[in-house]
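Peer 1: what would the 3D arrangement of this be:
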Amino acid sequence: MKSRTALIGLIGLIGLYIVIVLQIKADTGPEHGEKLEKGDLICQPDVHAKVGEDVTLDCQLKSQRDVTDRSIEWKFNKINVLVYRSGDTYIGVQANQFKGRASKDSSWNLTKGKPAVKISSVQKTDAGEYTCFVRTGHHTISCSTTLNIQSDSAKLAGSESTEMPTTNQGLKSMADMVTLVLGAFAMLYLQHY
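Peer 2: Okay, the predicted model is just below:
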């Protein structure tokens, strides 16, 4: 009977060790140098605006992880809209079309993985696909959004705001619960021996 109890206790301790290792791995994810995956970055599919309006192009890391140490680039037809590296925005590499008009949006928050860009006084020539790139060393992830520009007299169809998805913290909470349960089991086991 004692050996069976000891075996169950040992299995519990091994399970606790595995959960702790997995939790540590989760806590040292992409913000600590791991590769980000393609689906980790989300952009609004479409943005609608009228000529002369200001627009925000949203880009959000699903996990809302800190990307302040990453290079962020917004591009339009392979030209630079906004470039951020090492804590600074590089205006010198910005395309003439966007100088003085493209900047970090007020919702820009790299500690929460949100490099949103604002384009002021949009023109018809600004219409098209914009791509947000997040780079770390040799790893790059990206997502794109399409900016549709209507003349002042045109009616905007489907111009409702598109909300960015939020992170579901349920999985992390479940790992914490499993860790607590296994920890309690290990404590009970150790009290008997």
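
Peer 1: please make it C-alpha for all contacts and neighbour counts, starting now.
Peer 2: Fine.

Peer 1: distance check, C143 against Q44.
Peer 2: Distance, C143 to Q44, by Cα to Cα, to the nearest Å: 9 Å.

Peer 1: what count of nearby residues applies to the closest residue to L36 other than its chain neighbours?
Peer 2: Leaving aside its chain neighbours, L36 sits nearest to P30 (5.8 Å; criterion: Cα to Cα, 6 or more residues apart in numbering). P30: 17 surrounding residues under other Cα atoms under 10 Å.

Peer 1: I'd guessed P30 sits against R65; true?
Peer 2: Yes - between P30 and R65 there is a contact under Cα atoms under 8 Å: 7.4 Å.

Peer 1: on that earlier part again, mutual contacts of C143 and Q44, please.
Peer 2: C59 (Cα atoms under 8 Å, 6 or more residues apart in numbering).

Peer 1: and this one, so I can compare the two:
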Amino acid sequence: MVATYPGLILSLLLSTGISQAEAIVCEAKDQVVGAREGGEASLPCYFKNVTAPKELLVSWQLDLGNESIVVLAEYQNGTRSESQSQSFANRTSLPPSWNQSGTATLKIARVRAEDSGNYTCFVRDGGRHRRCAHLKLSVNSGASQPHGGPLCATILFLFLTKVPT
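Peer 2: Below you'll find the predicted structure:
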């Protein structure tokens, strides 16, 4: 005869962070992402659907300290939320089949210096939000070239090819 302890099983599920109602499992990674001003930034976010999704929503937010702004919020049918910050309008996108692949990587086009900051990717299925990524975007203006660059190479070439007088 096998004895079952439903309270113990529920306790173990909750202590491991898994609940019976969870439909989304995140592959969260905290990392720093670099981008060049004027270029494109790619902020990765990955999740898995454990059950058939009811109403998936991916929401990327930028932390401004006392508040957060919505960078992009998109439902599984491709409809975007109207709460998107105007500073990111027409510059952000998700992969076309993010709701099937589980890849909700945010692309930011024409990156600006003011885009630097801490970004969080939330995935919602029904009423529950899951934090699936927390990333820091560091935007480089491109003005400095710490590893040399074309100007440095030209100066070095001229120096090395100078004929002694």
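
Peer 1: post the TM-score for the overlay when you can.
Peer 2: Once superposed, the chains reach a TM-score of 0.63 (TM-score structural alignment, normalised by the length of the second structure), with 125 aligned residues with a Cα RMSD of 3.1 Å.

Peer 1: list the contacts of the residue nearest the centre of the second structure.
Peer 2: Centroid-nearest residue in the second structure: L43, 3.5 Å away (criterion: Cα atoms, centre = their mean). Neighbouring residues of L43 of the second structure by Cα under 8 Å, 6+ apart: V33, T105, L106, K107, L135.

Peer 1: which secondary structure state does A186 of the first structure sit in?
Peer 2: Classification of A186 of the first structure using DSSP: H, G, I helix; E, B strand; the rest coil returns helix.

Peer 1: thought it was touching G9?
Peer 2: Yes - A186 of the first structure is within contact range of G9, at 6.7 Å (criterion: Cα under 8 Å).

Peer 1: out of everything not next to it in sequence, what's closest to the aligned partner of I149 of the first structure in the second structure?
Peer 2: Matched by TM-score structural alignment, I149 of the first structure corresponds to V139 in the second structure. Using Cα to Cα, 6+ apart and skipping residues adjacent in sequence, the residue nearest V139 of the second structure is A35, 4.9 Å away.

Peer 1: same check, this time on G87 of the first structure
Peer 2: T68 (6.8 Å).

Peer 1: tell me the contacts of the nearest residue to N49 of the second structure once chain neighbours are set aside?
Peer 2: The spatial neighbour of N49 of the second structure that comes closest, neighbours along the chain excluded (Cα to Cα, 6+ apart), is I24 at 4.9 Å. Taking Cα under 8 Å, 6+ apart as the criterion, I24 of the second structure is in contact with F47, K48, N49, V50, T51, V123, R124, D125, R130.

Peer 1: again, only using 7 Å
Peer 2: F47, K48, N49, V50 (Cα atoms under 7 Å, 6 or more residues apart in numbering).
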